[in-house]
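# predicted model and sequence below, questions to follow.
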Amino acid sequence: MTPDPSPTSRPWWQGAVIYQIYPRSFASSDASGTGDLEGIRQHLDHLEWLGVDAIWLSPFYRSPMDDFGYDISDHCDVDPTFGTLEDFDRLVADCHARGIRVVVDWVPNHTSDRHPWFEAARSSRDDPHRDWYVWRDPTPDGAPPNNWVAAFTGPEPAWTFDEATGQWYLHLFLPSQPDVSWDHPDLEAAMHDVLRFWLDRGVDGIRADVLHAIGKDPALPDDADELIPIPHSGLNHVPEVTLPRVRRLRDLLDSYPGDRMMVGEVYLLDTSLVAQYYDGGRGLHLSFNFPPLYAPWDAGAWRERVDEVEELIEPVGWPTWVLSNHDNRRHRTRYGSEDRARAAAVLLLGLRGTPFLYAGEELGLSDAPIPADRVVDPGGRDGCRAPVPWTATPDHGWGTEDAWLPWPPEAGTGGDAASQRDDPSSILHLYRRVLAARRGSPALTHGDQRVLVAPEGTLAWERTADGDRRVVVVGFAGAEDPLALDGDLVVEVASDGVGEGTAFDGVVGPDRALVLRPA
């Protein structure tokens, strides 16, 4: 069914489960070995069966692919690698027909150096687009204007000298990704027009890439010496400049019907800073908070992360939770076993907030080993972007055995979607059961949350809403002691599938997680 454009109680994104798709790696509609939009559309049955509420598409725009789509040369067209605008429109229509919303990536901090805007800007200091980017004169000794370090390039300056016009231009990422200047009102207006283009095509939300970087200190001061060589993209925080721009973006989205949503990538590893971008309800609808993504498999560490979100995020906005994405090692790889990956699924989907799943985590995939001659990503992220295996055949449903990256290690050992769908004990079926439990429980979708007293090695919390109650229990390493809980409880979902539908006996055990409901 088409998503309700005017929900009466709360916005759709509160408590929704959003599934990230990296288009190159999800599914191919031909034998090219590279995923595309039509391949995504052909696998919507999987997403509907799984029970997700929305998909987030990583960039599919025209691009030279130096950063695999995050270097955009045309914001308002589909790169031929992925199909056409007509393919995109069909995908959105089919998603909406199934009740699945669509969120698209938007890159507001930089473009490709082959974008017409930048080609014009570097053609002359007098070109009208010149000030759409960040240019500075050399220092007296010819050096870059400050000591900022770029991402992906090692401890290299975030500046490249343009011989033709005699100035340095700023790039927080690759030299082929020049930063735009939001100080120029025409640039801001053009970026708003980009959003209108996709909102008018029916998208339900945007994921704003490195959003905290669109506001920079006009003085461009040096970073502290002790922070070098941390890339400036992880340090930039100038809320007095950035937040007014975010408010105007929020106003734009709120001018559209249907609760259009903006989730920001605020890559600052300090939750108190991330919280500022909610801006008292005037800024982001949602913001990624990355410290939990880096938390080890440890009850104490996760208790700190949960408490931090409760203290810093919940007073100002609705939280998000994420364990894997296209920029980081998969949590199956980080945690080291399928048992832990299973327990982590219950952890992620049981916390108060909006969880984001990364395509393939429902199959328990780990990172693919990448031989030196197959490395393509400048940021070393190829392993987590390995293609999703759909079948047990040698081509794994891609039409070729030689996809754009090597297969994840589980692809040939029952880790494909078809084999797991036929196996009720698989991690895929676990994700489906947890998602069904969420969908059927007001407590789990939007209820209050209270962390409970638990033995060492165990984390437990209670969710309540409208007379509905659930308890989520996660046993980490060392979780051996029984857990005493109020009331008679039944195991609704167990990460290992054992004991579902039976009374909870107080035993969790290590690397195991449970969703409990009243008897």
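That came in fine, so what should we check first? Residues are numbered from 1 along each chain as shown.
# use CA for all of it now, contacts and neighbours both
Fine.
# which SS state does the spatially most central residue of the chain fall under?
Nearest to the mean C-alpha position of the chain, counting by Cα atoms, centre = their mean, stands Asn325 at 5.5 Å. Reduced to three states with DSSP: H, G, I helix; E, B strand; the rest coil, the structure at Asn325 is coil.
# quick one, what contacts it?
Gln20, Leu357, Tyr358, Cys384 (Cα atoms under 8 Å, 6 or more residues apart in numbering).
# count of residues packed around the second one?
Same thing as Leu357. Neighbourhood size, Leu357 [other Cα atoms under 10 Å]: 24.
# secondary structure element holding it?
Leu357 belongs to strand 354-358 when assigned by DSSP states H and E.
# which strands and helices sit next to that strand?
Counting contacts by 3 or more Cα pairs under 8 Å, 6 or more residues apart in numbering; DSSP states H and E, strand 354-358 packs against strand 18-21, strand 320-322.
# I'd like the next helix or strand past the last one.
Right, strand 320-322. Downstream of strand 320-322, the first helix or strand assigned by DSSP H and E is helix 331-335.
# mind checking how far the next helix or strand after that next one is from the chain centre?
Note on helix 331-335: by DSSP H and E, the next helix or strand toward the C-terminus is helix 338-350. The chain centre lies 17 Å from the centre of helix 338-350; the measure is Cα atoms, centre = their mean, to the nearest Å.
# before we go on, here's another structure to hold up against the first:
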Amino acid sequence: MPEKMEWWQKTTVYQIYPRSFKDTTGNGVGDLRGVIEKLDYLTELGIETIWFSPFYPSPQEDHGYDITNFVDVEPEYGTLADFDELLADAHKRGLKIVLDMILNHTSDKHPWFLESRASRDNPKRDWYIWRDGRGKNGKKPPNKWKGMTGGRAWVYDELTEQWYFHHFLPFQPDLNMRNPEVKKAMFDVCRFWLDRGVDGFRLDIFHSTFVDAEFRDNPWVWTLLPSETHMRSFFQDHIYDLHLQETFEYAIELRKLIDEYSPPRFLVGEVQGTLEHLRRYYGPNNNGLNTVFLFPFSTLPMNPKKIHKIVSKFEDLLPPPSVPTWVYSNHDRIRMISRFSDDPAKAKVMAMLQLTLRGVPYIYYGEEIGIPQVKFSLRKSQDPIGRKYWWVPITQIKRFGFSLTRDGCRTPMQWSAAPNAGFSPNPEAVTWLKISKTYTKINVEVQEKDPNSLLNFYRRLLKVRRSQIALQEGELQLESPMKNSLLYYRSHPSQKLAILLNFSKKQLILPAPLPTPTLIFSIHLHSQALDQFEPTKNVTLQPFEGIILQ
């Protein structure tokens, strides 16, 4: 490991979906002042960095990922002055602030696109990707590319009789990053927020930033559904519209931009692809994106062998000083606890794995109290993807983290058993999404009073993570997996820790991993892990118990 690690190499990140965190105006929608109100809660939880999903001005057709102004705040969420206050208050508490940055597309209502769409000779025409169509009168799309959510990736514009390209949804036209004016404009956007003091960016669908300059058709393949581990979907191998060489080079340019700032800032990329793709975003000399999301981890079962296999792959792929990331859920994915039968005992073991591996863990708001996935009708979905697939009979498969509507993982935070779960000060407010019926029993207020709650488990473990140098900076050594348990070490020149996890509902008796162990932490408040250490030299793990030994 390097002599000095930067903050972003060892931080713990908490994602806030502003629309669902805390409403202070009584309109049923979360806002920035709601986050300010809860900064002490976040500090006490023990996280160190907050990542905000978008709060920029937007028609909200994709709830903030369709932007009409990159350098302001949507009035529904507050003002720039509110954000500046939030940033200052967070920094006073030692918290870092990371913003979602959408570099590759805008809303079709953004002034840039309205100009681009006005005529073929408009100065901003080349700010987006426009092409003549094929066939009679150009009424067929320019090529056969499919969008990330299925269907063709082109929209025909009757006024100018050309097609514009979109990777995601039709109302989110892609910017033409080959145009130097566009690249400069987006660099200026980044500088606007960095100059205000923001500590970094999460880069939305970054692997889609550039497309093939010749617009060649993607090869046809026998693959329908997308995956975390390849770039094939909707019967295409996306070699011409994803992971282009220019995108890897762009990652290096962005890193140079943020490295102009002090104290250090950081970038995390939302990318999906092969292991080789993921590695290339870090740059040939760790001079690209600081980190990327490693989404195969998010679908792991409670299986020590499979966990060992994927963690080993990422350790081999990203040895120090590269930094892995560990994420279970976010605003696009089924909530973590619902992948494990909504069982807090199982959630604790999996969270302990996440928070004790080498790298940067990401906690999604509400994960710390076990908010479950909520089922929504596709026809009535707020999420446009859900409405697009209203006709599909299966809406979600929790075990695999699959859901056709993202509404179910975006429900309002559950602060108390009061009306509207304490999310809104107005008990009569109609919240933008319905609140989980579990809120009377699963909420912050109830769990704060229960020493054995999921919330207090997170608080205890995050406190240990911050206080133990080996958990922050130590190297990782994985031992061969056992049938129901996993052992690994975190080693620093000044400290060595052993982490033992029991993924089963059985008591396990295992050889002690250290000669004279001291218990630093246990999931169980009254652990008996070392009760039989003398004279057996064994460690006893209760069902779903995890321990840290020194």
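Nice, thanks for sending it over. What you are looking at is a predicted structure, and each value in this text was computed from that prediction instead of being measured.
# closest to Leu253 of structure 1 among the contacts of Asn325 of structure 1?
Among the contacts of Asn325 of structure 1, Gln20 lies closest to Leu253 of structure 1 (Cα to Cα), at 20.7 Å.
# list the residues that contact the aligned partner of that closest one in structure 2.
Aligned counterpart of Gln20 of structure 1 in structure 2: Gln15 (TM-score structural alignment). Residues in contact with Gln15 of structure 2, defined by Cα under 8 Å, 6+ apart, are Ile50, Trp51, Phe52, Ser53, Asn330, Tyr362, Ile363, Tyr364, Tyr365.
# Ile313 of structure 1 now?
Ile313 of structure 1 neighbours (Cα under 8 Å, 6+ apart): Thr271, Ser272, Ala275, Pro319.
# same thing with Phe70 of structure 2?
Neighbouring residues of Phe70 of structure 2 by Cα under 8 Å, 6+ apart: Tyr56, Pro57, Val189.
# helix/strand/coil for it?
Following three-state DSSP, Phe70 of structure 2 is assigned to coil.
# map it onto structure 1.
The alignment partner of Phe70 of structure 2 in structure 1, by TM-score structural alignment, is His75.
# same check on Lys313 of structure 2?
Match for Lys313 of structure 2 (TM-score structural alignment): Glu308.
# same check, this time on Lys348 of structure 2
Using TM-score structural alignment, Lys348 of structure 2 sits opposite Arg342 in structure 1.
# dump the helices and strands packed on strand 354-358 of structure 1 into CSV; add distance to Arg421 of structure 1 as well.
Formatted as CSV, these follow (distance: least, Cα to Cα, whole Å):
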stretch, distance to Arg421 of structure 1
strand 18-21, 18
strand 320-322, 24
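# Ala417 of structure 1: which of these is closest?
strand 18-21 (15.2 Å).
# now the strands for the stretch 201-350 of structure 1?
In the stretch 201-350 of structure 1, the strands defined using DSSP state E, counting those that start in this stretch lie at 205-208, 261-264, 286-287, 320-322.
# out of those, deepest packed?
Comparing the strands of the stretch 201-350 of structure 1 by mean neighbour count (mean count of other Cα atoms under 10 Å), strand 286-287 comes out on top with a mean of 26.
# now the helices for the stretch 351-500 of structure 1?
417-421, 427-439, 442-446 (DSSP state H, counting those that start in this stretch).
# residue range for the last one in structure 2?
Residues 469-473 of structure 2 are where helix 442-446 of structure 1 aligns, taking TM-score structural alignment as the criterion.
# again with the first one
Residues 444-448 of structure 2 are the counterpart of helix 417-421 of structure 1, counting by TM-score structural alignment.
# the matching stretch: which residues count as buried?
Using 16 or more other Cα atoms under 10 Å as the test for burial, stretch 444-448 of structure 2 gives Val444, Glu445, Val446, Gln447.
# once aligned, what mean separation remains between that stretch and structure 1?
Compared with structure 1 after fitting, stretch 444-448 of structure 2 deviates on average by 1.0 Å (mean Cα distance after the TM-score superposition for structure 1).
# how far out from the middle of the chain is that stretch?
In this view, stretch 444-448 of structure 2 has its centroid 25 Å away from the chain centroid, taken as Cα atoms, centre = their mean.
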